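Asks: Provided below for reference: sequence and predicted model.
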Amino acid sequence: MPFLAIEISEVNRGKLGTVLWIFNWISAGCGVFIAAMGIYFKISVESKMALIEHYNSNVLPLMLAIVGCLSVVLFLAGGKICHSSGQTHSRDKFKGFLQPYICVTLVLAILILAGGSMCFDHRRHLHHSFHRGIRSAMERYKDNTTFKTEIDELQMDFRCCGNNDYRDWFDIQWISNAYLNLQNQDVKEKMKNGHYLNDDVPFSCCDPRAKRPCIHHHITDNNQHYNYDFNVAMTIYQRGCKAALTDYFSVRLENMGGIIMLIFVAQLIVLIGVRYLQTSIYNASVSGDPTMSTPGWLMGDCPLNCGRIPKSVRDKGLKDTESKKTDVESGQDKVSGQGKVSSEPAAQTAEEPIYEEPPAEP
C-alpha cells in the first residue's frame, strides 16, 4: 500500500511545479548564504590564528563553501526541472530528470546536515585550541612583539585578562629581563627558577570603566595602594580571554549551525514535494492518460523497486484494457449477428422452389 498517498490533478501538478520552482530558487539563495558563512568564519578565525594551536581553520569553511556552491548549481537546475515537469507541453522532455534530481538532492541534504553538525562540534575544538594557544602566546609576550600585540589587542577588545583569569599572569614572566634591574633586592626576592614572578598584569588588562586610576602592579597587595581592597573593587578585567573568545565564536557557530539546520529542513520539504510530483506524473503516464488525476506518494508498494508499476495504477490499467477488450468483442458479435440474419433469405432463394402438385386430369 502506498505511503501517504495524495490524489493530484493535472492543474495541481502545474501549481506544485511552480511552487517547487520558487522553493528551489530560494534554496539557491540559501546556498550562497552558506558559502558566505564559510568565508566569514575563515576570515574571523584567521584573525586570531596567533592565539590558536592545533586547529585546522580550513576544514569547516571549505565544507560550507563546497556545499553552498553545489546548492546554487543544483537548485537552479532543479527549479527548471520542476517547473517544466509541471507543465504538460514540456513534461516529456524534463520528467526523466526528476528521479535523478531527487537522489542528488538527498545526498546534498545529507551534506548540509553534516555541515550544520560540524558548526556545533567545532565549538569544542576551538575551546581546547584557545586554551593552548592563549597560554602559549602569553609565555612569548615578553620577547615577541607580534604575540605582545595580539595579547594586548585581545584583552582590550574582548575586555578580558589572562587565559582562565587575571591570575594566570602571576605564574608567567611577562616583563623582559632587559627592563628589570636584576641587582635590585626586591627583584631578586621575586625571582623563582630564573623567572620574575609577581602579582602584576599588563596594562591592557585595565578596565577603563573603573573610577580610580588603574592598578595593575601589586594587585593583591592592599598595603601598596591607598584606599584599595582588591577583594571589593579591582581596576582590571577579571574574566579570562579563553572564555571570552570561546563565547564569541560559539555564538556565531551556533547561529551558523541553526541557520544551516533550517536550510536542511527546507531541503526536506523540497524533496517531499518533488517526490509527490514525480510519482504523480509517473502514475499518470503508466495509466495511459498523462492529464488524468493520479495519486502521488513518498513510497509505493515496494520502496526498494521504484521503477515497478504501482499496484493501484496497474489494476486500473488492467481494468481499462479488459473494458476495451469487452467492447471490441461485443462489437464483433454484433457484426456477425447481423451477417447471419441477412444471409438466411439469400440461402432460401438459392434453393430450388417447392411447388404444390397439380390436380389430376379428369
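Replies: Okay, I see it.
Asks: from now on I want contacts and neighbour counts done on CA atoms only, so please keep to that.
Replies: OK.
Asks: so what's the residue count around Y55?
Replies: Close neighbours of Y55, defined as other Cα atoms under 10 Å, add up to 16.
Asks: how about the contacts made by the closest residue to it other than its chain neighbours?
Replies: Nearest non-adjacent residue to Y55, counting by Cα to Cα, 6 or more residues apart in numbering: S129, 6.1 Å away. By Cα atoms under 8 Å, 6 or more residues apart in numbering, the contact list for S129 reads 52-55.
Asks: quick one: the helices in the stretch 1-150 of the chain, in order.
Replies: Ranges of helices in the stretch 1-150 of the chain, per DSSP state H, counting those that start in this stretch, are 10-46, 59-85, 91-94, 98-139, 145-157.
Asks: could you save the ones you listed as TSV and add columns showing distance to L182?
Replies: What follows is the helices of the stretch 1-150 of the chain, written out as TSV (distance: least, Cα to Cα, whole Å):
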stretch	distance to L182
helix 10-46	39
helix 59-85	48
helix 91-94	84
helix 98-139	20
helix 145-157	22
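Asks: who wins for proximity to V251 among those?
Replies: helix 98-139 (9.0 Å; Cα to Cα).
Asks: contacting residues around W174?
Replies: With Cα under 8 Å, 6+ apart, W174 has these contacts: 138-142, 202.
Asks: sec struct for it, please.
Replies: On the three-state scheme (DSSP: H, G, I helix; E, B strand; the rest coil), W174 is labelled coil.
Asks: got the contact list for F120?
Replies: With contact set as Cα under 8 Å, 6+ apart, F120 has these partners: 253-254, 257.
Asks: mark which of the contacts of S129 are buried, thanks.
Replies: Those of the contacts of S129 that meet the buried threshold are 52-53, 55, by 16 or more other Cα atoms under 10 Å.
Asks: can you redo the residues you listed as TSV with distance to K324?
Replies: Converted to TSV, the buried ones among the contacts of S129 look like this (distance: Cα to Cα, whole Å):
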residue	distance to K324
I52	78
E53	78
Y55	72
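Asks: tell me how far the spatially most central residue of the chain lies from G78.
Replies: The centre of the chain sits closest to I112, judged by Cα atoms, centre = their mean, with a distance of 2.9 Å. Noted for I112: a distance of 17 Å to G78, by Cα to Cα, to the nearest Å.
Asks: checking R212 next. Helix, strand or coil?
Replies: Going by three-state DSSP: R212 is coil.
Asks: can I assume it is in contact with T235?
Replies: Yes. Using Cα atoms under 8 Å, R212 makes contact with T235 at a distance of 7.4 Å.
Asks: which one's more surrounded, these two?
Replies: A direct count of neighbours by other Cα under 10 Å for R212 and T235 places T235 higher, at 19 against 11.
Asks: use this one as the comparison:
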Amino acid sequence: MPFMPVKFNLQKRVKLAQGLWMLYWFSVIVGILIFSLGIFFKIELRKRSEMMDNNESHLVPNLLILVGLLACGVNGFGGKVCHDSLDPIKFSKWKPMLKTYLLVCCGFNGLLLVTALLCFLMQFAMYLTLAEGLKNSIKFYKDTDTPGRCFMKRTLDTTQIEFRCCGNNNFRDWFEVQWISNRYLDMSNDAVKDRVLSNVEGKYLMDSVPFSCCNPGSPRPCIQHHLTNNSAHYDYDFRMEELNIWNRGCREALFSYFSSVMTCIGALIIITISVDMAGLKYLSTALETMEEPENPECESEGWLLEKGVKDTFNDLLTKLKSLGKTNQVEEGEEGGAESIVFKGFS
C-alpha cells in the first residue's frame, strides 16, 4: 500500500504544479542570496584577514558560494519540470530523469543541513580566532616598517573606528604593549629613557590608547593619553567619569557582527530546505497514475512512497545485501581464476 496517498483531479494537479513552480523559483532567488552572502562574507573576512589567527574561517563562505550555485541549478531544473508537467509531450522528456533528480535533491538537502550546522558551530572557532588574531594585531600595531605588517595599523584603526571598539577585551589592552614605534621616540629625553628602563622587557609602556579609540560623540575633547592619571587633566576622575573612548572590546564587537551574519545565513539555508521534493514526488506519481492519460479531467493518485515505510526500508536492505553478495562472488571468481592460472604454470 502506498505511503500517504492523495487523490488528485485536474484542478488539484494544476494548483500543485503552479505552487511548486513558484516555490522552486523562490528557492532560486534564495540560492542567489546565499551565493551573494557567501561572497560578502568572504570579502569581509579578507578585509580583516590580518586580524584573523588562521584561514579555517574561509571554509564557511567557500561552502556558501558552492551551495548558492547548486541551489540555483537544482531548483531551476525543478521549476522547469513543474512548468512542463501539465504538457504530456514535454513531461515525457523529463520523466526518465525524475528519479535521479529526486536522489540529487536528497543529497543536496543533506549538504544544506551540514552547511547550516557549520554556520552555527563555527561561531565558537571564530571567537577563538578573533581573540588570538586581535592580540597579535595590537602587538604588531607599531611595526609599520616591517614587511607583512605595514598595513596592520591602518586595518586596526579602521576596525576600531568602524565597530566603535577599543583593544581586544577593552582599552586596557593597549597599556600592556608598546604601540608607538621606537623611531618616533626621543631617546635623548630623560622621561622616555626612564620609562623604557623601568620596564623589564625594555618597552615603552604607557596608559594611553590610539586616536581610533576616541568617541567622536563625546562633548569633551578626547583624552587618549594618561588615562589613569587624574592630575594630568582638569576636572577628571577616570574611576568615576565616563571615559570619552570606546569601552567595548573589538573581539566582542567583531564576534557579534560575524555571528549575526552567520546566524542569518544559517536560518536562510534552513528555509531553503523545503517541501519541494515531496511536492514533486506527488506531482510525478499523480501524472503517472492517471486513469485515462488522453483525458486530462480524469482522476489520479499520488504518493510519497510506492510502498509503506517498513516495506521500503526492507527492500532497501535487501538491495544492499544483494549488492554485497555480488561483490563477494566477483572476488571469489577472480581468486578462482588466479588459482587456475597458477596451477597451469605449475
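Replies: Great, that's in hand. Because the structure is predicted, anything quoted here is derived from the model rather than measured.
Asks: re earlier: which one, of the helices of the stretch 1-150 of the first structure, ends up nearest to C306 of the first structure?
Replies: Nearest to C306 of the first structure among the helices of the stretch 1-150 of the first structure is helix 98-139 (9.4 Å), distances taken as Cα to Cα.
Asks: thinking again about what came up before, quick one: map the residue nearest to Y55 of the first structure onto the second structure.
Replies: Under the alignment (TM-score structural alignment), S129 of the first structure maps onto T129 of the second structure.
Asks: could you do E153 of the first structure as well?
Replies: Match for E153 of the first structure (TM-score structural alignment): T158.
Asks: what's the answer for T279 of the first structure, then?
Replies: By TM-score structural alignment, T279 of the first structure lines up with T285 in the second structure.
Asks: separation between that match and L121 of the second structure?
Replies: Counting by Cα to Cα, the separation of T285 of the second structure from L121 of the second structure is 39 Å.
Asks: who has more neighbours, the two?
Replies: Taking other Cα under 10 Å, T285 of the second structure and L121 do not tie; T285 has more neighbours (18 against 13).
Asks: what helix or strand is the more buried one located in?
Replies: helix 276-288 (DSSP states H and E).
Asks: average offset between that helix and the first structure?
Replies: By mean Cα distance after the TM-score superposition for the first structure, the fitted helix 276-288 of the second structure averages 1.7 Å away from its aligned residues in the first structure.
Asks: one step back: can I get the contacts of S129 of the first structure in a markdown table with distance to L70 of the first structure?
Replies: Listed next are the contacts of S129 of the first structure as a markdown table, based on distance: Cα to Cα, whole Å:
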| residue | distance to L70 of the first structure |
| --- | --- |
| I52 | 30 |
| E53 | 31 |
| H54 | 29 |
| Y55 | 26 |
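Asks: which of those residues are conserved in the second structure?
Replies: Mapping these onto the second structure (both residues aligned by TM-score structural alignment, their matches' Cα atoms under 8 Å) leaves 52-54 still in contact.
Asks: so which of the helices of the stretch 1-150 of the first structure is nearest Q173 of the first structure?
Replies: Using Cα to Cα, the helices of the stretch 1-150 of the first structure put helix 98-139 closest to Q173 of the first structure, at 7.3 Å.
Asks: out of the kept ones among the contacts of S129 of the first structure, which comes closest to K334 of the first structure?
Replies: H54 (90.7 Å).
Asks: what does Y166 of the first structure align to in the second structure?
Replies: Using TM-score structural alignment, Y166 of the first structure sits opposite F171 in the second structure.
Asks: separation between its match and N247 of the second structure?
Replies: Distance, F171 of the second structure to N247 of the second structure, by Cα to Cα: 6 Å.
Asks: any idea how far V19 of the first structure is from R13 of the first structure?
Replies: Distance from V19 of the first structure to R13 of the first structure, by Cα to Cα: 10 Å.
Asks: who has more neighbours, these two?
Replies: Higher neighbour count among V19 of the first structure and R13: R13, with 26 against 17, using other Cα under 10 Å.
Asks: for that one, which non-adjacent residue is closest in space?
Replies: In space, R13 of the first structure comes closest to G86 once its chain neighbours are excluded; the distance is 5.4 Å by Cα to Cα, 6+ apart.
Asks: now T220 of the first structure
Replies: Closest residue in space to T220 of the first structure, ignoring its immediate chain neighbours: F230 at 6.0 Å, by Cα to Cα, 6+ apart.
Asks: count of residues packed around that neighbour?
Replies: 14.
Asks: go on, the one 4 residues further on?
Replies: Using other Cα under 10 Å, M234 of the first structure has 20 other residues around it.
Asks: so what does it match up with in the second structure?
Replies: Aligned partner of M234 of the first structure by TM-score structural alignment: L243.
Asks: am I right that its match falls within a strand?
Replies: No. Counting by three-state DSSP, one finds L243 of the second structure to be coil, located in no strand.
Asks: tell me who's in contact with it.
Replies: Residues in contact with L243 of the second structure (Cα under 8 Å, 6+ apart) are I223.
Asks: could you do D276 of the second structure as well?
Replies: Contacts of D276 of the second structure (Cα under 8 Å, 6+ apart): 20, 23-24.
Asks: among the residues you listed, which recur in the first structure?
Replies: Shared with the first structure, among the contacts of D276 of the second structure: 20, 23-24 (both residues aligned by TM-score structural alignment, their matches' Cα under 8 Å).
Asks: where exactly do the helices run in the stretch 201-350 of the first structure?
Replies: Going by DSSP H, counting those that start in this stretch, the stretch 201-350 of the first structure shows helices at 241-287, 311-350.
Asks: relative to L106 of the first structure, which of these is closest?
Replies: With Cα to Cα as the yardstick, what comes closest out of the helices of the stretch 201-350 of the first structure is helix 241-287 (7.3 Å).
Asks: angle of the closest one against helix 59-85?
Replies: 20 degrees (axes from the mean of the first three to the mean of the last three Cα atoms, to 10 degrees).
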